[in-house]
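> this one's sequence-less:
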């Protein structure tokens, strides 16, 4: 679809959805029950395996463990395209990457997209965004200017993208002057969120706030010293799918990775205590998740984009006010990036725009529907920094169920894992005669899902050309610091 057509389609969808939501807008009358607040705690590159409650022997996360005990824990949550910007665009739009067009980093989400910020605002919410944005595509560290480029968020203390966590750039609402968070940015961003919540508790309107941390994404060794000192590389227990030749480096980097996680866990604890102190906790939906994982040596690779569990699976907790009657505990449904927006809207009884492709999991959590038996994983870009062909990267499409992961590359079947008996994904079953029928069945279902979603599975460069994205001589989108 051309940019001009997309522009007008987005505009029409926004007008239609705005009209549909008019009955749910506005101030709350005296005595009327306030809709729930929504707090999205988004981290960067935090894999599902690396929490205390998930059984990681290297890390204690007491605050997240406590949150998990009173949450719906989606143990099979995946990042459908495990890289930063695609996940974030799917979170905000409820669409898959080949629909919203952000299938690689450092490109701009269409300013006419129907987004979470716009829909919640139309429904009478005050909206806020704090931390890493990474959806503007016009050069890192730049100001995402007030207006349409902020996608409906009213309050703003954010940056496009930076990984300098101790000298972190941000912009404060309408002030065009570049500012720097003092010290470790996760601390300062948490304090800013607490300040916002404190002020909102005095108001009648509910809020939607996205608090987007940049960690535990690399550089791994930049957490404050008090947290780094908690982790001795020599004592790190590696996953058994890390090859021996990478063990020393992986242990060193994991020590720094866990230091970031320990700091974030403490900040999440402070944030939740503040919600309780301000009286907002019992009326706040808390979503904790990450945009993708980090291989950190597993399968001989680092970072993300590849279809392995350490890259694709993300932590996902939904703490929902007890008055809403949703039982807590582990759920095995395959919930994906595009499902988060419609699920939050469903929980808040806000109409879901027709542009949304994801699933509202509210009926599933209420025990009224069986959803999430399978989901798709996708990689369009075999030429990004962490997924280049010479590092084993390739385009792929895959289908994931609670038990199996099956992927196909441009040449045909690529990977098949039985995750129940091979959780470390060490035994590729593609071509195994004992699994011939299963492979054929999953391959057929993948073909059906690709047809349903209009995915032709073309070489990645064809999508880049279709959307008109420029690549530099390193085959990445150029940006400036």
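Now that the structure is in, tell me what you want to look at. The structure displayed is predicted, hence computed values, not measured ones.

> from here on, contacts and neighbour counts on C-alpha atoms
Noted.

> Quick one: list the elements packing against the top strand by length along the chain.
In the chain, taking DSSP state E as the definition, the longest strand is strand 207-216. With contacts taken as 3 or more C-alpha pairs under 8 Å, 6 or more residues apart in numbering; DSSP states H and E, strand 207-216 sits against strand 37-44, strand 126-132, helix 185-200, helix 247-277.

> let's bring in a second model and compare:
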């Protein structure tokens, strides 16, 4: 499809984002007007992105590209987060579980939460403390169970340099994000990355087991992640 074919879709998508930003600004301005802004925890995030023409695709299904997975996570609470004259902080620590949000809210508000609840509070990294690697490792894991498209079940693991994607019914994917940030060249069969792919597969298996992922019991997944065998 040409740009002319995509332009209206992209224009509408950006217009909706602009509308959301404008509406958010109205709320923010009202909080400041009422003197409540500095004592209000604001969380700005999303459940997913949209391909919006990238890779010639639209929507969010059966894909693990950053266009869909890399979502905003902005938190503002001037009363707690402000650091001298700097009232913002960028954090490059991987955060990939929406369950971390209620855990964070509970800690900030000093609310005791049920010990059975999953999720890790983000308060320490929001305050600029050095991330605990056990709680916040140098990778992020994503899962899609093909709710609308059952045969397109996927699991992925991403570091700051690479991304590996396990596909249930298709070839796997591997991208070098340093040289290919837009994920255009699948290097899964490139022998120069064999060891890296193997390491990522093992790490993905370990993380899926930790999270009690049902596919860990599948010989199909285990053959791929443990033995590097893809049927």
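Yep, it's here. Just so we're clear, the structure is a prediction, and the values are computed from it rather than from any experiment.

> What does the superposition give as a TM-score?
Once superposed, the chains reach a TM-score of 0.81 (TM-score structural alignment, normalised by the length of structure 2), with 208 aligned residues with a C-alpha RMSD of 2.3 Å.

> what range in structure 2 does the next helix or strand after the longest strand of structure 1 sit on?
Downstream of strand 207-216 of structure 1, the first helix or strand assigned by DSSP states H and E is helix 225-228. Helix 225-228 of structure 1 corresponds to no residues in structure 2, going by TM-score structural alignment.

> What helix or strand is residue 443 of structure 1 located in?
Applying DSSP H and E, one finds residue 443 of structure 1 within helix 436-452.

> And whichever helix or strand comes after that helix, what's buried?
Sequence order places helix 460-467 as the next helix or strand after helix 436-452 of structure 1, per DSSP H and E. Residues of helix 460-467 of structure 1 classed as buried by neighbour count (16 or more other C-alpha atoms under 10 Å): 460, 463, 464.

> Turn those into TSV, including distance to residue 122 of structure 1.
Shown next, in TSV, are the buried residues of helix 460-467 of structure 1 (distance: C-alpha to C-alpha, whole Å):
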residue	distance to residue 122 of structure 1
460	36
463	33
464	33
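
> would residue 416 of structure 1 count as being in a strand?
Yes. The assignment for residue 416 of structure 1 is a strand, going by DSSP: H, G, I helix; E, B strand; the rest coil.

> start and end residues in structure 2 for stretch 264-273 of structure 1, please.
With TM-score structural alignment as the criterion, stretch 264-273 of structure 1 aligns to 20-29.

> For residue 225 of structure 2, what is the corresponding residue in structure 1?
Checking with TM-score structural alignment, residue 225 of structure 2 has no match.

> Please identify the helix or strand for residue 225 of structure 2.
helix 219-227.

> residues making contact with that helix?
For helix 219-227 of structure 2, the surrounding residues in contact (C-alpha atoms under 8 Å, 6 or more residues apart in numbering) are 168, 198, 201, 202, 204, 205, 215, 216, 229, 230.

> ok, of those, which one's closest to residue 78 of structure 2?
residue 204 (36.9 Å; C-alpha to C-alpha).

> what do we get in structure 1 for that closest one?
Checking TM-score structural alignment: residue 204 of structure 2 goes with residue 446.

> Then residue 214 of structure 2?
Match for residue 214 of structure 2 (TM-score structural alignment): residue 456.

> Next: residue 160 of structure 2.
So residue 160 of structure 2 corresponds to residue 402, using TM-score structural alignment.

> where's that match relative to residue 372 of structure 1, distance?
9 Å (C-alpha to C-alpha, to the nearest Å).
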